[in-house]
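>>> Sequence first, then the predicted structure:
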Amino acid sequence: MSNSSADQAAFTNLQQRLKALDRVIQGICKVAGAPGISFAASHHGDAIYRGSFGFSDLETKKPVTGSTQFAIGTMAKTFTASAVCALVAEGKLEWDTPIKSILPELQTASPTVTENLTIVDLLSHRAGLGRSNMWWQGANATLLLEKNDLLPAYNSLPVTGPFRGEWAYSNWGYALAGEVIERVSGKTYAQYLQETVNKRLGLKNTTVEPVDASVASDLARPYAALSDASGVSLHPIPQPPISGNTIMAAALGGVSSADDLLKYSIALLQAFRHETGIQTSDPPPALKHALMHLSGHIFTSKALLEKSYAFGWYRTQLPNTVLGMGWNSIYVKEMPQIVPKGYVGPLIAHGGSLPGYHVAIALLPHIDSSVVVCTNSIALGDVSGWVSMALIEALVDTPEPSDYLALATEAAANAAINVESLERKLDAARMSGTTPRANDEYIGRYRDEKRGWLVDVRAKLSSPFGLEVVFQGLDSQAWTLSHYEHDTFLWLATREEQAKRGRMVTYPLSPDHFKLIFQASRGGKIDRLLWKHEAGAPLDQQYLVKE
């Protein structure tokens, strides 16, 4: 058999492996609750497989297609990194330029960070500062901070790890990188990204500009998957509001489509292979500094096989379990190892999520292949994660493919009861026999003195304990309080309520996160509120003072 015949046979076998996943993919969507899905795979610079199932809008029964737009959530980080690479290529920024020289307002909790922070530190999550997602992300498609609150909020982040010594995922770091892009380029983040990435690559369905869901022609509607004895149902939720005009755009903003994301993945592979000398391109690739973009800059865990973080990408040396493809690992007993038939080099991947959406993208530069998956639901588990891994196994010809439908079924069952499981943990740790004070002693406004952030505790006669908490003074951010022990209350709602109100219930749930601990001064009156919203900082540093 000639080489061309052997190559054609291998290509045909690859297509058959991918096509055989159609039924599995539809099954995963059904058990986890994803109304629509669009996915694609590339090989040697061309689309080798595309598929779309279900609906972008259940009410109108509009089908999902390759051009359907989905919010990309944290996948925005790789686009931000591409824009930064363009700035460096234009000579407007150096990798070691101190951020303080660009943003003189920078004054973090660590003098070391303030003086030495660079764009590489921001893009690789190694600044050593807190994550504090609760300060900006609210329920009911509401942002709790304005764009101009970014620098003051970043300056107030606590030190939670050694500078450049540990990896800690931070949306704030990428938000700050977006501010750097705007200051250095003299354009808005959305404009610069459009000019240097989207337009150059011909991405027609990708933007960080605000998208009006009421008039958008092909924007997938977001849903939340609910579960009861009758099965999985889907509840429409509001469109996430993050855009170039808001805080966190460079970390989680923008919409794209499977077709555009596949073009983007192919362009990244072409640029990486060109810069590493694997494959020369003429003319040179549109994307620049792909080697810096996709190389590891800090380890995400200690292991025999590499797991590291690039700029907006998790890197995994195969065979291995995969990081960065959603939180499915918390819902199954054991995550599958992706075991290629031969050497395929590192897997470089990142997921993306916002209320109502889960997306994923993965690159295999050594074999010049990629995968993209887009879904429009807070599902019971991350559908895009399962589907992308199934597609990857087909690309690398895994000798014994994993049963992803079985894994998705296991994850869906556990995801449906994640709040109940958390309640059991809280009940087991509760001190019995304690009673609260009179409600009037807790009622009032509590303020974070560093940030000006507000927590109101007010009466709610319709609730069992007669109290509710309201974040930032917004009625849309009100949650019923239940007494836990002594002067500690919980604002934990059912999974159904959280999902319907657009909270991300696919993430790990921390008991401390839902506790509000009231403290009294020497005079016996309640005057402080402790809330451990930042896992890496001591509880006694996370307080609000009663006005």
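Okay, I see it.
>>> Only C-alpha atoms from now on, for both contacts and neighbour counts.
Noted.
>>> Which of the helices or strands spans C374?
strand 369-375 (DSSP states H and E).
>>> Let me know the next secondary structure element after that strand.
Following strand 369-375 toward the C-terminus (DSSP H and E): strand 377-378.
>>> Check what contacts that next one and list those residues.
Strand 377-378 is contacted from outside by 33-35, 222-225, 354-358, 499, 504-506, using Cα atoms under 8 Å, 6 or more residues apart in numbering.
>>> if we can go back for a sec, would you mark the buried spots in the strand holding C374?
For strand 369-375, the neighbour count (16 or more other Cα atoms under 10 Å) marks 369-375 as buried.
>>> Closest one of these to V88?
Looking at the buried residues of strand 369-375 and their distance to V88, the nearest is S370, at 25.6 Å (Cα to Cα).
>>> With adjacent residues omitted, what lies nearest to the closest one?
L363 (4.4 Å; Cα to Cα, 6 or more residues apart in numbering).
>>> For the one you found, list the residues it contacts.
L363 makes contact with 265, 269, 347-349, 369-371, according to Cα under 8 Å, 6+ apart.
>>> Next, count neighbours for the closest residue to L490 other than its chain neighbours.
With Cα to Cα, 6+ apart as the criterion, L490 has its nearest non-adjacent residue at 4.8 Å, and that residue is K515. When counting by other Cα atoms under 10 Å, one arrives at 22 neighbours for K515.
>>> Tell me how many other residues crowd Q498.
Neighbours of Q498 (other Cα under 10 Å): 18.
>>> what helix or strand is it on?
helix 495-500.
>>> What is that helix packed up against?
strand 223-228 (3 or more Cα pairs under 8 Å, 6 or more residues apart in numbering; DSSP states H and E).
>>> Identify all contacting residues around the strand it packs on.
Residues from elsewhere that reach strand 223-228, judged by Cα under 8 Å, 6+ apart: 32-35, 232-237, 355-357, 376-380, 416, 496, 499-500, 502.
>>> structure B:
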Amino acid sequence: MPTRAARWLLIACLAVAGQAGAREAQVDAGRLASLVDEAFARYALPGIAVGVVVEGEVVLRHTRGELRAGQGEPVDAATLFKIASNSKAMTAAVLARQVDAGLLRWDDPVVRHLPDFRMADDWVTREIQVRDLLIHNSGLGPGAGDLMLWPSPNRFTRAEVIYGLRHLQPRWSFRSRYAYDNTLYIVAGEIAAAVAGVPFDVLVRREVFEPLGMTRCQAGSWSRDAVGNIAQPHARTGDRNVVVRADGATVPDEPMMAAGGLRCSLDDMLRWAQAWLDTGTAQDDRPWLSQAQRDAVWTAHMPMPLSARMRSWDRSHFSAYGYGWRLTDVDGTSKVSHTGTLKGMYSALTLLPERGVGIVVLINGDADEARTVLMQALVKQFTAAGGTHDVAYYAGLLAAERADSGASGSGTRGPARAPTGAETANVVGRWRDPWFGSVDVCSQGDGLTFVSARSPKLHGDVVAVDGRLQVRWRDDDVDVDAWLIASPAQGRASALHMAKVDPDADFSYDFEDLAFVREGDCR
């Protein structure tokens, strides 16, 4: 006859087994797949790959669409997508592995590892630590310096991006508030590379891809045709999906790699999710990452705004940034997540650690709303009783938000005319910004053009709109027009500024951070 202790142990085991069984019973793979299909159809996406892992097991791999719309090559679980800012958590993981190995500390001053690093303020240069590079607390404005990263390709090197930081003026006090940035993640990647003595692409393969079996992930420069099965980004033109920024034969090593330049497949991202949900992931009988560093990465280091939508949709109580991850709660359980956005490519990864759930969404088209509503519907299958709401329900909530705010959801160009000589006299010439470099505002053909020396896609026509000068870019990749603003002066202006025509447009078009001074006359 079993002892009382044995009986209690048996009851406890049965209870745990019952809870696990109940959790597994709640996973309706057909329902999850139907939500993906609904989003794919509703938003006419070119391609999508979605996966779900529960308690270490992949319960859904669902793909639809094509690598290139209309070409017939299907998306599958091995298709490479740009994961954009989901790269940030991988950069943080590389640094966490180095902390585990005793090669650096989170509170090391940046200048200890990169002696030539500078910020605009000498005090910040002295005080900024490795940890600060990862949590968006620098005092710079959102997306400061991003015009050195995109539109890509451009002629900036990684070293030039880091050098340019000393010329970016802060908008707030250091460590006083959250404002998303990309450029400091590039610094973080170069610190990791300096500590290891190898380039960052070699390092991320060695520290992340190889030990976790992420065999399709790509970093640095690589051959498109040798790798194969690569989703191309698309833009929506009328009722068609059209490839934009198609890969050439050689995919270049772009400066933004550590901030948003990695590519992975659905299977790779599911392994990445499993590594974070399974603390026992090992390499040579050692954990891939210590519990101390897992805790450090998922600590709420920097408070973030808690939006009305988060409170309404998820009953969230807090929002914060860890090392490369966003942290919050949804329906009473913890949520760790990030998104990634590049033109024509959207990614999302959500982990519910207390439920053992990981969800990956990869899309190769214009998919801001599609990503939002699909991930919301998928998450609710695991956090809300019944999980009854579908993609259409959350799309309806977003439409109501837009109606309440008066937002149209799309920008328009107003009527424009050729400016007069008197209107352009103050802006004609060669100008220089200390971090962005030289631009020419000069006559070309029958009009006046703006041409950047280091960012070739920033080539546009200067027009007059409502009595103001505006640059309208010729390349379809650049979808945010800019005002040209000459400082008042007697005769020709000596300073030139820019601003987004749509102030709510993507902050990575950080025209407002430019401060041009006159360099000379047009040649």
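Received it, and whenever you're ready, just let me know what you need. Keep in mind that this is a model prediction, so the values were computed, not measured.
>>> For whatever residue of the second structure lines up with the residue nearest to S370 of the first structure, which three-state class applies?
Counting by TM-score structural alignment, L363 of the first structure corresponds to L351 in the second structure. At L351 of the second structure the chain is in strand, as set by DSSP: H, G, I helix; E, B strand; the rest coil.
>>> Same check on V161 of the second structure?
Three-state call for V161 of the second structure (three-state DSSP): helix.
>>> Pretty sure it sits against N182.
No. Using Cα atoms under 8 Å as the test, V161 of the second structure is too far from N182 to be in contact (10.6 Å).
>>> re earlier: just the contacts of strand 377-378 of the first structure now: which is nearest S4 of the first structure?
Out of the contacts of strand 377-378 of the first structure, the member with the shortest distance to S4 of the first structure (by Cα to Cα) is H358, at 39.0 Å.
>>> Mind telling me what element that closest one is part of?
strand 357-364.
>>> so L134 of the second structure touches I186, yeah?
No. L134 of the second structure is not in contact with I186 according to Cα under 8 Å; the separation is 9.9 Å.
>>> The two: which has the busier surroundings?
The neighbour comparison of L134 of the second structure against I186 (other Cα under 10 Å) goes to L134, with 30 against 25.
>>> Tally up the residues packed near I517 of the first structure, please.
Residues lying near I517 of the first structure (other Cα under 10 Å) number 20.
>>> that's a strand at it, yeah?
Yes. Counting by three-state DSSP, I517 of the first structure is located in a strand.
>>> Can you tell me what it aligns to in the second structure?
With TM-score structural alignment as the criterion, I517 of the first structure matches I485.
>>> Could you pull up the residues touching the closest residue to its match other than its chain neighbours?
Distances taken as Cα to Cα, 6+ apart put H497 closest to I485 of the second structure, at 5.0 Å, once the chain neighbours are dropped. By Cα under 8 Å, 6+ apart, H497 of the second structure lies in contact with 484-487, 511-512, 514-516.
>>> could you dump those residues to a markdown table with distance to C13 of the second structure?
Output for those, formatted as a markdown table (distance: Cα to Cα, whole Å):
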| residue | distance to C13 of the second structure |
| --- | --- |
| L484 | 69 |
| I485 | 71 |
| A486 | 74 |
| S487 | 74 |
| F511 | 61 |
| E512 | 61 |
| L514 | 63 |
| A515 | 66 |
| F516 | 69 |
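>>> and the residues you listed, which are buried?
By 16+ other Cα under 10 Å, the contacts of H497 of the second structure give 484-486, 511-512, 514-516 as buried.
>>> Can you tell me which of the residues you listed is nearest R31 of the second structure?
Distances from R31 of the second structure to those, taken by Cα to Cα, are shortest for F511, at 44.5 Å.
>>> looking at it, the closest one is touching M498, isn't it?
Yes. Applying Cα under 8 Å, one finds F511 of the second structure in contact with M498, separated by 5.3 Å.
>>> what do the two both touch?
Joint contacts of F511 of the second structure and M498 (Cα under 8 Å, 6+ apart) are A482.
>>> Buried residues, the strand holding H358 of the first structure. List them.
Buried residues in strand 357-364 of the first structure, counted by 16+ other Cα under 10 Å: 357-364.
>>> picking that back up, and the match of L363 of the first structure, how far is that from M269 of the second structure?
12 Å (Cα to Cα, to the nearest Å).
>>> now L514 of the second structure
37 Å.
>>> picking up where we left off before, what's the offset of the helix holding Q498 of the first structure from the middle of its chain?
A distance of 19 Å separates the centroid of the chain from that of helix 495-500 of the first structure, by Cα atoms, centre = their mean, to the nearest Å.
>>> Just the buried residues of that helix, please?
Result for helix 495-500 of the first structure [16+ other Cα under 10 Å]: buried residues 495-496, 498-500.
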